[in-house]
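> Quick one, structure for this:
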Amino acid sequence: MTADDLVSVDSCDPGPPSDEACELARTVGFSFTVADALQRAGWAAGAKLDRWLEPKLAHLTPPDGMADLDQAAQRVADAIRSHESIAVFGDYDCDGITSTAIVTEAIEALGGTVTPLLANRFAGGYGFSNPGLERVLQTKASLLVTCDCGSADHERLAAARKAGVDSVVIDHHLVPEQSLPAVAFLNPHRPDCGFPFKGLASCGLALILATALRKTLDKRLDVRRWLDLVAVGTVADVAPLEGDNRTLVRAGLARLAATERVGLSALAIKGARGRKVPTTAEDVAFQIAPRINAPGRMADPKLALDALLERDPGRAQALVEQLDQITQDRRDVQQTMMAEALSEIAAKGFAQDPAIVLASANFHPGVVGIVAGRVTAQLGKPTVVVALDGDTGRGSARAPAGFRLYDSLVACREKLSGFGGHQAAAGVELSAAQIEGFRDAWRQACADQLATLPPSAEPWCPDVRLDERDDVMQVLADLERLEPCGKGNRAPKLLFRDVEVVKSRRLKTHLKLDLRLGGARLSAFGPDLADLEPAVAGQRIALVGRLKRDWWRGGTTAEVLMETALRS
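Down below sits the predicted model:
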């Protein structure tokens, strides 16, 4: 590849900031670059923007409209007062684990007797399963609180009730038409729920229950102690970082920086490779959450819960070391699966299809979701990856932004034994004999939907151009005021024009650049962009990427996280 092979910068240059953006920059005191990003996103100077930039816990939506909240708090409070045994049962992912930790600690703090339990992917699978019910009954509990599961578990909840166990369900997944056999059902998606913000993850709902218990039992209970867990669970579950979630995650990340939760602190330091640095939503998503999720993918999720609940620093550190090893094991499995997946796609020409279905007995059921997501990101196509165990297949589905994944599965439900999830991610069950029929039906369902969607821009297209009047470090400081960034509040992609590549080098599959931009020096890192090195070495080019603080150099310099290089 040479510089001539690069796409021209003029094909995607968003242009200079508008007059309105320049006025916003002067009014708010932002750099022209970040003011341009805000203006293009629909923001204008005023109280609404001020409140968004500096969210306060006092601005959280009052929980009064949450259906069944009073009933849930009253039943848990009664159980605590009368010294009943309480079981808390959570899903095996990060949202379920953090929710379970919050509810468990809240009950303990108020003097209750509680046993935390988690679903197991390899013994009952997702949700409140039959093995899960058996474990709850073994605790002799008279009250069950489910976290991040239960919405679709009518049969087990009914069996629990028959055995004398009341249930409080905390969940944010799709609401069933049939009413649940539970004392209370906390889910903002209920049609009769008046709580206006529908984007809370289950950990946010767990915090609302803790707040209601504080009101009912002990107003001295400081529920802010769980904000760090809410931040981790919300980001890990890819909940939208807007509304109440923005407020909760911003406050939770600040608390995480000085958390007294020794296991979580050790996880944050491990994710930062030993550096004591501020934790961002991106750090949670790519460093902390994967370590919490790893045991649930590979073995028993209880290890992650134990790490979050542990109060002894030495034991917490030992647990985190185990989490780190399991995470590395997961990465090794993932790498092997990706190689097999891409090999099959190339051999069978699946890249030309509107959607991709891969199935193998070599695939690990705990890693299919990650691989489906990676294939989707790489090829831009809806993807299902199925792990076969004899005649039984369990898989995960992922799709590009804007694609209605759940709807596509509904269209071919007759080709599946079962499925569930939402429009961005879903799980499927089918037999080995159903694979080909499902592949044909899903290809057609996806093709039909894709034909109705407007053409999308290249995923690397920049949002704004770095304005030549701006100081790079000031732009970086302004960008940090937009945090937390993620779903619902994507970090702006910047176009860096007329950049001189002073030095270039490959780091395995990655690309590292030293740059000169005007009078400033900065670096760039391009994940999986090593193939661009011959085209950019010694050249004057343009880059698209996100501006980040380079903590490896003490945090006083900026780094571009590259998405692509362009011809100037």
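> Please count neighbours and contacts with C-alpha atoms only from this point.
Will do.
> Name the SS class of Thr564, please.
With DSSP: H, G, I helix; E, B strand; the rest coil as the basis, Thr564 sits in strand.
> nearest spatial neighbour of it, skipping sequence neighbours?
For Thr564, ignoring the flanking residues on the chain, the nearest one in space by Cα to Cα, 6 or more residues apart in numbering is Val544 at 5.5 Å.
> The one you found: neighbour count?
Under the neighbour criterion other Cα atoms under 10 Å, Val544 is assigned a count of 26.
> who's in contact with Ala152?
Taking Cα atoms under 8 Å, 6 or more residues apart in numbering as the criterion, Ala152 is in contact with Val175, Pro176.
> Go again with 10 Å.
Under the criterion of Cα atoms under 10 Å, 6 or more residues apart in numbering, the neighbours of Ala152 are Gly127, Phe128, Asp171, His173, Leu174, Val175, Pro176, Glu177, Gln178, Ser179, Leu180, Gly420.
> which among these end up buried?
Applying 16 or more other Cα atoms under 10 Å to those, the neighbour count classes Gly127, Phe128, Asp171, His173, Val175, Leu180, Gly420 as buried.
> Among the residues you listed, which pair sits farthest apart?
Pairwise distances across the buried ones among the contacts of Ala152 peak at 17.5 Å for Leu180 and Gly420 (criterion: Cα to Cα).
> Report the distance from the host helix or strand of Leu267 to the chain centre.
Taking DSSP states H and E as the definition, one finds Leu267 inside helix 262-271. On the basis of Cα atoms, centre = their mean, to the nearest Å, the separation between the geometric centre of helix 262-271 and that of its chain is 18 Å.
> this one next, for a side-by-side:
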Amino acid sequence: MRWTLKPKPKRSVIDKLSEALNVDVVIASLLVQRGIETYEEAKQFFRPSLRDLHDPFLMKDMDLAVARIEKAMANHENIMVYGDYDVDGTTSVALMSSYLATISSQVTTYIPDRYGEGYGVSYQGIDYASDNDITLIIALDCGIKAIEKVAYAKSKGIDFIICDHHRPGDQIPDAAAVLDPKREDCKYPYKELCGCGVGFKLIQAIGMGMGQTIQDLLVYLDLVVTAIGADIVPITGENRILAYYGLQVINKNPRIGFRAMLSQVKKEALTITDVVFIIAPRINAAGRMKHGLHAVNLLTEERYESALQFASEIETYNSDRKDADKSITAEALTQILSNKEEKGNTTVVYEEDWHKGVIGIVASRLIETYYRPTLVFTKSGEKLAASARSVKGFDVYNALDACSEHIEQFGGHKYAAGLTLGIHQYKAFKQKFEEVVSNTIDKKLLTPEIQIDTPLELDQITPKFFRILKQFGPFGPGNMTPVFMTENVNDTGYARCVGADEKHLKCKVRKNGLEMNAIGFNLGSKYTSVTDGQHFKIAYTIDENHWNGAVSLQLMLKDIK
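Reported below is the predicted structural model:
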């Protein structure tokens, strides 16, 4: 692991903020690192306000989108809400369809089949709309590159409203409205909304025309925060406000589908991390193992007994997903070793019968072993389909763009993308991808980095300090959980390896007479670094440990040197 200490802000700025807020200099320093330098900015950060959400009509084409939906309502048109089978897509469809259902009975939903149709807007979906007299499709979390498909729909008398957040290509689809903050001609002040976030701005705009306030729409924010967490968008600006209030909804008044899904989870208050690791994988599992519509049905269900049934089915899909990703990861690691490809700057593996629904997870797992840009391919019909994942700091989307001569289609983000190509293109693509990455990646990015916010002494870790630290949440990209470093600690003799295969390290660190419990997941191999009274330094976050009714602070170790 590379340890990188973040630059320390100017002492004068830290001292000024520390005095204004009456907090210690470590807290003030963490705030300044996050771009917060004044009392007013700190107030906005610690107390996110719905009043700071932007006017949805600042988004390009929002007026056109609302006008087209109002026209559809007035003319009793059939409307189809279309979205992808991942978490952002299914939560978007659940949000938009359940909102529109409060003002129209002529709303249906459509999620493409991952295996039969693939990612994005499909011709099958448009044909389904045509066969069912649907004249308006609202596409969420997809569509920004669907030039030909939108034209095809238009030829059948079907209009599109696109709500997307992916990067547009050179051309914008000829739709009734295209909402995407990443459009170059869109002046919307916040560019990092997820697909569900763009959908929320649309229902906010529709609601304004009917005299609804933001308070009337709070019930939809449990869906928005789930998409924000799962899609790994920055939790800054407007996303931070939506996530903050979305977590309140999940914890105080979740929709029935969430209540059913969480009925077995014994936690007092869910954090964004819990949303990412408990809720999101279950929603995703439906689209991965069966069909994304199962997730939409759960998220829009209003009867608790039915929701429990849907949740039980999704739990089974999630269990199947875990089994599949475990076995495929093992096969992929064997393939890398047997092909002697562990020396390159990329990982590209292929097996025709790997489950298409889990190849993205497998790509992430492979990065845990070989830390480099990774693609996992499987056969999809007559083509090959792949999921790409990247390492921090490297734009895999741009790398794929540089290989586009060997790709039929691709889309995604800086760190995650999907692509399809012909079987005959695989070898040339693999060679080109290795070449592009090798020529463009900064080699230090091939070693995992721990960014440390600031050094800290054990005596500075107090209950008051942690209480303030908790208010920095919700955490995520752009506002990560603060990581600290303490040097010259030693173990009290308590260290031991725990868990299955003794993969984790539990110890008690001591410095200047103070002791603190610590646990390092997957750090069992560091056991010899902390024994025999030797001194070492630790990188860690701070958390609460709940045990037998008692609550204590503990260090969550990220690395030991």
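> returning to that earlier point: adding secondary structure and distance to Ala537 of the first structure, write the contacts of Ala152 of the first structure out as CSV.
Below are the contacts of Ala152 of the first structure laid out as CSV (DSSP: H, G, I helix; E, B strand; the rest coil; distance: Cα to Cα, whole Å):
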residue, secondary structure, distance to Ala537 of the first structure
Gly127, coil, 52
Phe128, coil, 55
Asp171, coil, 52
His173, coil, 49
Leu174, coil, 51
Val175, coil, 54
Pro176, coil, 57
Glu177, coil, 60
Gln178, coil, 62
Ser179, coil, 63
Leu180, coil, 62
Gly420, strand, 48
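> Can you tell me which of these lies closest to Ala21 of the first structure?
Using Cα to Cα, His173 is the member of the contacts of Ala152 of the first structure that lies nearest Ala21 of the first structure, at 39.0 Å.
> Please pull up the equivalent of the closest one in the second structure.
Taking TM-score structural alignment for the superposition, His173 of the first structure sits opposite His166 in the second structure.
> Apart from its chain neighbours, what residue comes closest to Asp365 of the second structure?
That one is not Asp; residue 365 of the second structure is Arg. Computed as Cα to Cα, 6+ apart, the closest residue to Arg365 of the second structure that is not its neighbour in sequence is Thr329, at 6.9 Å.
> quick one: what's aligned to the one you found in the first structure?
Aligned against the first structure - with TM-score structural alignment as the criterion - Thr329 of the second structure pairs with Met338.
> Repeat that for Glu37 of the second structure.
Using TM-score structural alignment as the criterion, Glu37 of the second structure maps onto Ala44 of the first structure.
> again, but for Tyr350 of the second structure
The equivalent of Tyr350 of the second structure in the first structure is Ala359 (alignment by TM-score structural alignment).
> what's near enough to touch that match?
With Cα under 10 Å, 6+ apart as the criterion, the residues that contact Ala359 of the first structure are 341, 344, 368, 384-388, 393-395, 432, 435-436.
> could I get these as JSON lines with neighbour count?
Compiled in JSON lines, the contacts of Ala359 of the first structure are given as follows (neighbours: other Cα atoms under 10 Å):
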{"residue": "Ala341", "neighbour count": "21"}
{"residue": "Glu344", "neighbour count": "15"}
{"residue": "Val368", "neighbour count": "26"}
{"residue": "Val384", "neighbour count": "29"}
{"residue": "Val385", "neighbour count": "31"}
{"residue": "Val386", "neighbour count": "31"}
{"residue": "Ala387", "neighbour count": "23"}
{"residue": "Leu388", "neighbour count": "21"}
{"residue": "Gly393", "neighbour count": "23"}
{"residue": "Arg394", "neighbour count": "24"}
{"residue": "Gly395", "neighbour count": "26"}
{"residue": "Ala432", "neighbour count": "19"}
{"residue": "Ile435", "neighbour count": "18"}
{"residue": "Glu436", "neighbour count": "13"}
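> What helix or strand is the aligned residue in the first structure for Ser92 of the second structure located in?
When the two structures are superposed using TM-score structural alignment, Ser92 of the second structure falls opposite Ser99 in the first structure. Under the criterion of DSSP H and E, Ser99 of the first structure resides in helix 94-109.
> same for the helix or strand just after that helix, what does it pack against?
Beyond helix 94-109 of the first structure in the direction of the C-terminus, DSSP H and E gives the next helix or strand as strand 113-118. Contact here means 3 or more Cα pairs under 10 Å, 6 or more residues apart in numbering; DSSP states H and E; on that basis strand 113-118 of the first structure packs against helix 69-81, strand 85-90, helix 94-109, helix 130-138, strand 143-147, helix 302-309.
> 7 Å instead, please
Packing contacts for strand 113-118 of the first structure, counted by 3 or more Cα pairs under 7 Å, 6 or more residues apart in numbering; DSSP states H and E, involve strand 85-90, helix 94-109.
> Which residue is the nearest non-sequential neighbour of Asp283 of the first structure?
Taking Cα to Cα, 6+ apart, and ignoring the residues beside it in sequence, Asp283 of the first structure has Gly271 as its nearest neighbour in space, at 7.3 Å.
> just to revisit the earlier point, what's the following helix or strand after the helix holding Leu267 of the first structure?
Downstream of helix 262-271 of the first structure, the first helix or strand assigned by DSSP H and E is helix 281-283.
> in the second structure, what residues pair with that next one?
The counterpart of helix 281-283 of the first structure in the second structure, using TM-score structural alignment, spans residues 272-274.
> do the same with stretch 395-405 of the first structure
Stretch 395-405 of the first structure falls opposite residues 386-396 of the second structure when the two are matched by TM-score structural alignment.
> mind checking how far the matching stretch is from the chain centre?
Relative to the centre of its chain, stretch 386-396 of the second structure is centred 14 Å away, using Cα atoms, centre = their mean.
> can you point me to the longest helix in the second structure?
Counting residues, the longest helix in the second structure under DSSP state H turns out to be helix 304-338.
> relative to helix 293-300, how tilted is it?
140 degrees (axes from the mean of the first three to the mean of the last three Cα atoms, to 10 degrees).
> Check which helices and strands helix 304-338 of the second structure sits against.
helix 256-261, helix 280-285, helix 293-300, helix 359-369.
> What is the mean deviation of the helix or strand just after the last one from its aligned residues in the first structure?
Put plainly, it is helix 359-369 of the second structure. Tracing the chain past helix 359-369 of the second structure, the next element assigned as helix or strand by DSSP H and E is strand 374-380. Here strand 374-380 of the second structure is compared with the first structure after superposition; its mean distance to the aligned residues, by mean Cα distance after the TM-score superposition for the first structure, is 1.7 Å.
> Between helix 359-369 and strand 374-380 of the second structure, find me the angle.
Computed by the same axes, to 10 degrees, the angle between strand 374-380 of the second structure and helix 359-369 is 150 degrees.
> Many thanks, have a good one.
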